[in-house]
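> The sequence isn't on hand, but the structure is:
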């Protein structure tokens, strides 16, 4: 359905440090950074496992409140995502745990990123 998504970030270096750390436990890394001569001098980069699926674009007006959920293979990955995110500028928005109201095997953690977005890691595998 969706090929990729992107968000605007106010401070590229702060956002990059946050997402580098938070997404590493999920096997997601920065795969592509667009040369600034193509972006009007703005920093733009794409994260993913095999191809860039999640893009950050430097902006003076990022606008908070978006929600992004990243898939995790195991509950341990969700725990590691949360720990890394919290250690790198994230704010708690729901620590790791089961969310049986969503689904019996819905194990997730939620953090607010440096730009106010609600970022989640979720594992659907049983225990």
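In hand now; what should we look at? Just so it is clear, the model here is predicted, and its values are computed rather than measured.
> CA only for contacts and neighbour counts going forward, please
Noted.
> what residues are up against residue 51?
Going by CA atoms under 8 Å, 6 or more residues apart in numbering, residue 51 touches residue 31.
> Name the helix or strand for it, please.
Counting by DSSP states H and E, no helix or strand carries residue 51.
> repeat for the one 4 residues further on
Secondary-structure element containing residue 55, defined by DSSP H and E: strand 54-58.
> Second structure follows, compare the two:
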């Protein structure tokens, strides 16, 4: 469905450290990083699309996180959701909702919500029923 998703950041090096940590915890691979531009993009292992890209705003104006916008990353398990959430907070993110079941979405929706250091809202979620992975 998606080719790529771009989000803007104010401090590229800070954002790169944050996203490197979170993406690594999910097994998402860095595809490119051009500090001089600056931008970086990640994709799922073995693929080329979709891409998730961070960059400074193209128009040169200040970054503003969107109200009501969120990017959600798939996790392989509840344990991966918890680990990614902890890494996000340890890397400068802020909590928007701790890991847990969200049955209002569906019975196996296990997610965590946080913001990156620039205020962009993110989610890590597992949709996989795994009673052994509590």
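The structure has been received and is ready for your questions. Keep in mind that what you see is a predicted model, and the values were worked out from it rather than measured.
> Do you know the score for how well these two fit?
Superposed pair, TM-score by TM-score structural alignment, normalised by the length of structure 1: 0.89. Supporting alignment: 122 aligned residues with a CA RMSD of 1.5 Å.
> list the helices and strands the strand holding residue 55 of structure 1 packs on?
Contacts defined by 3 or more CA pairs under 8 Å, 6 or more residues apart in numbering; DSSP states H and E place strand 54-58 of structure 1 against strand 5-9, helix 12-23, strand 44-48.
> would you list the ones you listed in TSV and tack on distance to residue 60 of structure 1?
Compiled in TSV, those are given as follows (distance: least, CA to CA, whole Å):
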stretch	distance to residue 60 of structure 1
strand 5-9	8
helix 12-23	10
strand 44-48	13
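> Residue 71 of structure 1 is nearest to which of those?
helix 12-23 (10.1 Å; CA to CA).
> mean deviation (superposed) between the following helix or strand past the closest one and structure 2, please.
Proceeding N to C from helix 12-23 of structure 1, the next assigned helix or strand is strand 29-34, under DSSP H and E. After superposition onto structure 2, strand 29-34 of structure 1 lies on average 2.2 Å away from the residues it aligns with, using mean CA distance after the TM-score superposition for structure 1.
> helices or strands next to strand 29-34 of structure 1 in the packing?
Against strand 29-34 of structure 1 (3+ CA pairs under 8 Å, 6+ apart) you get helix 12-23, strand 44-48.
> hey, which strand is longest across structure 2?
Ordering each strand of structure 2 by length in residues (DSSP state E) puts strand 94-101 first.
> Now do the same contact list for the residue nearest to residue 107 of structure 2 when sequence neighbours are not counted.
Leaving aside its chain neighbours, residue 107 of structure 2 sits nearest to residue 101 (7.7 Å; criterion: CA to CA, 6 or more residues apart in numbering). Residue 101 of structure 2 makes contacts with 107, 108, 109, 110, 111, as judged by CA under 8 Å, 6+ apart.
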